[in-house]
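> I would like the atomic coordinates for the input below:
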Amino acid sequence: MRRILAALAAFSLTVLSSPADEALQKFVYEKAEMGLPFRISMYAKDEATAKAAAEAAFDRVAVLNSILSDYDSDSELSRLSQTSGQGKAVPVSTDLWRVLERAQQYAVRSDGAFDVTVGPLVNLWRRARHKQELPTPELIAEMKARVGYKNLRLDPEHHTAELLVPEMRLDLGAIAKNYAVDEAVAVLKQRGITRVLVGGSGDMTAGDAPPDQPGWRIEVAPLDVPGAPPPQIIYLKNRSIATSGDMFQRVEIGGKRYSHIVDPRTGIGLTDHSLVTVVASDCMAANGLTTTISVLGPERGLKFVEDTPGAAAHVVRMPDDKIQFVESSRWKDVPKAAP
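Below is the predicted model of the structure:
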């Protein structure tokens, strides 16, 4: 999913550097992984060190794609989906287990607003965007019968997963890329590079701040309508950020916008024109929360954020003709540049 956050130019402060900081150089590497642009910005002592670390991080993302992709029919995730309804409890890898376990935690907490079994409905609405026509109620009902987080059974003792209903399809689009971002940062830190920012199509995880800066400078873009609040500039350090919305992936049919984000409970693409930005402890949490808020709506969604330790959310939406702007209580604590 394309995102709309971007790392901006360096912001200078009158802070003295240590000799170690002065020896660091900035390096930026970009590569397409998981069908998306991944970008690594880091400070390292030399190019050889930086390049080797970036290659290791990208290699880790490529491995995760072979596990978590719902496009690759031979991925571990796809092979698991192919066992749906067969009464098989399938042993899964540590990486797939971590993602599925987190997904189910959000599904239970949100009463199904977040649901990685939503794959059949996601595919249905992909076709709707391509054909520029709404799915029929009968087809929506047919796909809904294959969806439901309670039909994904995890066994924590044996690390197995079982899909209880035939023709289920898991879709980890809301968190797989974000897990990969976090894992790329972990690889870089293992190599001693801590001043790093990794982004996967805009969702980001930051390590330590760049030299002489309070954090990595990030723009939270505004809603794409006249009169929307201007972008905020925040500083990110040892935190993650993600944004969900319908600015780029949507379809308009009969004068009504339908988002790529599908409500698993109704089977319908969301019609609320909005941008939801979350800062959280890790990238998987950040994007899991943006999706949950998008589906639940701002009132219930922000309560969900308030109940998540350390998370903060910023929501701009235009449900009708009036712009609405809401934030969770902890958003005020996110470091920001002066307007």
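
> C-alpha only now, for contacts and for neighbours.
Will do.

> okay, now residue 29: neighbour count?
Per other CA atoms under 10 Å, the neighbour tally for residue 29 reads 15.

> want to put them side by side, so please do this one too:
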Amino acid sequence: MPVRSLINSATISVGAWLLVGGAALVHGQASPQGASTREYRFLMGTSIEVEAYGGDDEARRAGINEAFGAMAEVDRLMSNYRDDSELSLINRTAANGPVHVSAPMLSVLAAAQKVSGQSRGAFDVTVGPIVRLWGFHDKKPHLPTAAELAAVRPVIDYRNLLIDSERETVRFAKPGVEIDLGGIAKGFAVEIAANALRRRGLGGFIDAGGNQYLLGLPPGKRVWTVGIKDPDRPDRLLGVVDTAETSVSTSADYATFVEIGGRRYGHVLDPHTLQPSTAALSVTIFSPDGTLADAMSKAAFILGPHEGLTILDRFPGMTGLIAYRTTDGSIGVVMSPQLKGAFHRSPPQP
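Now for the predicted structure:
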């Protein structure tokens, strides 16, 4: 089934840098010929911004309301913080037998399994137990013991999730498996929100923290300009990338972390080691498919700058930029060949 179905942000000013998750977005100041409407709502555990360009005020507001409605539905289906969500139902019952799931859920799980297969399991939605163990779920940091990690190791494997696309069911291969869609659901949400604007002939952008969708072009501009934050100084930029319409997904170890014993542990957990990955500092993925971009930003982070960049070629239209720590302690940057003419590095700052 095709994927297409249906943390904090510091806003400086319209027409200037909008710091969003792991990237900073520069977009054009709306002109009288390109009027815009913007709204913020709290959904999916973060403040989400939707801005629409073009049309009249009524069309823009209708598009924005539909976009937020679509994202609210994703949250209702895929949140693991809600006992009444479809995801919670799956986690409670799929070890007992097949569970019929909705089309959006089936689509997202199929996309997750596709990325898992292509990345040799670097991306894995069955990480739920270790997300809880490390304290990322309940915001209570905990350094797991070797015994605790050994106890959950058998259930952390994407092959424990069995999908029957024809019957539209999923089941778990063994008890104890728990799905966490925190690494893919927001990418799906911003994509279907963008589709709500697109159906009305509108442009705009959706910002859900580490996930954005840039639709059309900003008024009076030929490109969107996306800034890549400096992982060591997130208030500064490594550089900017000029791009046409795209989704953007960023994973960074400075964005979400727990602190235990004075040490920070990033939230991107490696399904193989069961530890927070340190293979990269940040990964920004550009793709027409927001769902795949979200998942791939985690997979590439875990695989590191070289293998992580290589597997992007397996997904049509996908490019990426990976920042990593070099042996001398500085920040190295690798990127897809398609981005080399579009990336503009910031001059060194004191």
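
> can you tell me how far residue 24 of structure 1 is from residue 163 of structure 1?
Using CA to CA, to the nearest Å, residue 24 of structure 1 is found at 49 Å from residue 163 of structure 1.

> of the two, who's got more company?
Applying other CA under 10 Å to residue 24 of structure 1 and residue 163 shows that residue 163 carries more neighbours, namely 29 against 16.

> and the more buried one, what pairs with it in structure 2?
Alignment note (TM-score structural alignment): residue 163 of structure 1 maps to residue 172 of structure 2.

> just checking, that match touches residue 97?
Yes: proximity of residue 172 of structure 2 to residue 97 meets the contact threshold set by CA atoms under 8 Å, at 7.5 Å.

> just give me the mean distance for the longest helix along structure 2 relative to structure 1.
Taking DSSP state H as the criterion, structure 2 has its longest helix at helix 57-78. By mean CA distance after the TM-score superposition for structure 1, the fitted helix 57-78 of structure 2 averages 1.2 Å away from its aligned residues in structure 1.

> what's the following helix or strand after that helix?
Once the chain leaves helix 57-78 of structure 2, the next helix or strand it forms, by DSSP states H and E, is helix 86-93.

> just checking, what packs against that following helix?
helix 57-78 (3 or more CA pairs under 8 Å, 6 or more residues apart in numbering; DSSP states H and E).

> next one: the helix it packs on to chain centre, how far?
18 Å (CA atoms, centre = their mean, to the nearest Å).

> which part of structure 1 lines up with that helix?
Against structure 1, helix 57-78 of structure 2 falls on residues 47-68 (TM-score structural alignment).

> next, the residues that contact the matching stretch from outside, please.
Identification of contacts with stretch 47-68 of structure 1 by CA atoms under 8 Å, 6 or more residues apart in numbering yields 27, 29, 31, 33-34, 40, 42-44, 72, 74-78, 95-96, 172, 176, 180-181, 183-185, 187-188, 191.

> so which of those sit within helices?
76-78, 95-96, 176, 180-181, 183-185, 187-188.

> who wins for most neighbours among those?
For these, counting by other CA under 10 Å, the largest number of neighbours falls to residue 181: 31 neighbours.

> please give me every residue in contact with the counterpart of residue 207 of structure 1 in structure 2.
With TM-score structural alignment as the criterion, residue 207 of structure 1 lines up with residue 215 in structure 2. Counting by CA under 8 Å, 6+ apart, residue 215 of structure 2 touches 194, 198, 203-205, 245-246.
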